[in-house]
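Pasting the sequence and the predicted model now:
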Amino acid sequence: MKMKTIWLSLILVGIIFQANGQSTKPSSIQMDLIKKSDNQYKTGWILLGTGAALSITAIAIPNTYDYNDGSNNDTVRALLGWTGFLSIGTSIPFFLSAGQNARTAARLSLESQALMQPIPFPGQPNAFPSLSLKIPL
């Protein structure tokens, strides 16, 4: 029984010293935020352009399409105008969110932090990769 306990303890200690707690490859959080920001900017510009085109089209349509009959285009003009206005309004949050994601990606950085061990073990790294976020106050 005592021999099994000793072997189990040695195996566990060996696994602990050989296992790395963190990956040494850089994190892709910053690249994901930049890609998300670019996609949001693109979406914002598409919505803004579409809204502007619809609004200009609504303004360019004449009030009546048949001057003899007196029929009017108020329904079409209102539909295009409101759709354009809502599209322009919807683009604003995309621009704001894209800017916030770009600023967050700019503040993220990958650094090596010193590892404070009470008992230094041979063969173990003295620093480990860490992701730091700087928040301006």
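Thanks, I have it. Numbers count the residues shown, from 1 in each chain.

Could you use CA atoms for every contact and neighbour count after this?
Noted.

now stretch 44-51: how far from the chain's centre is it?
On the basis of CA atoms, centre = their mean, to the nearest Å, stretch 44-51 is displaced by 20 Å from the centre of the chain it belongs to.

Which parts of that stretch count as buried, going by neighbours?
Buried residues in stretch 44-51, defined by neighbour count with 16 or more other CA atoms under 10 Å: Gly44, Trp45, Leu47, Leu48, Gly49, Thr50, Gly51.

and what of stretch 127-135?
Under the neighbour-count criterion of 16+ other CA under 10 Å, stretch 127-135 has Pro129, Ser130 buried.

let's bring in a second model and compare:
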Amino acid sequence: MKKIIFIITFFLVTGRLLSQAETSPEFTKEDYLQKSKNQNTIGWVLVSSGIVMTVVGAIGFSNGMDDNDQSDSETDTYGFVMLAGPLVSLGSIPFFISSGRNSKKSIALTLSNQPNFASQQYAFVVRPEPSLTFKIVF
């Protein structure tokens, strides 16, 4: 009998320890908007750095081909930098896509009560009216 009680208690305790977490908190509109802005900034940094890498690599590579002062390894380095630039720029595409998705999530269609002024026996009274609110946050 003691073994059965121990086994049942053991399974109850370990079952609770190995179960999933309750629920994760939902992101708010501001969280999605901030995440979108950060991803957009990262995307633009990657695009601009890729363009700079391509231009610097092309200039260094062409100077290395014209001048005999530079070694072949230095010319090869500029060649690799020139080829890595477009790859870095292409790496920004997922950031722009996810930025667009997160900005769409920040657009909200909410149902709320808006104050409305109404007259009631020679006086104005504020009455809440249900309204459908569409917010676009930039």
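Yep, it's here. What you see is a predicted model; the values in this text were computed from it and never measured.

Would you pull the TM-score for this pair?
Between these two chains, after superposing, the TM-score reads 0.53 (TM-score structural alignment, normalised by the length of structure 1); 85 aligned residues with a CA RMSD of 2.6 Å.

re the thing from before, can you tell me which of the buried residues of stretch 44-51 of structure 1 end up in strands?
Using DSSP state E, no member of the buried residues of stretch 44-51 of structure 1 falls in strands.

what's the closest of these to Phe94 of structure 1?
Using CA to CA, Gly44 is the member of the buried residues of stretch 44-51 of structure 1 that lies nearest Phe94 of structure 1, at 5.2 Å.

corresponding residue for that closest one in structure 2?
Using TM-score structural alignment, the partner of Gly44 of structure 1 in structure 2 is Gly43.

now the helices for structure 2?
Counting by DSSP state H, structure 2 has helices at residues 2-17, 29-66, 72-90, 93-106.

residues in contact with the third one?
When contacts are defined by CA atoms under 8 Å, 6 or more residues apart in numbering, helix 72-90 of structure 2 is touched by residues 46-58, 60-61, 64-65.

6 Å instead, please
Leu46, Val47, Gly50, Met53, Thr54, Gly57, Ala58, Gly60, Phe61, Gly64 (CA atoms under 6 Å, 6 or more residues apart in numbering).

Which single one of these is nearest to Gly91 of structure 2?
Of the contacts of helix 72-90 of structure 2, the one sitting nearest to Gly91 of structure 2 (CA to CA) turns out to be Leu46, at 7.1 Å.

Could you measure from the closest one over to Arg127 of structure 2?
According to CA to CA, to the nearest Å, Leu46 of structure 2 and Arg127 of structure 2 sit 52 Å apart.
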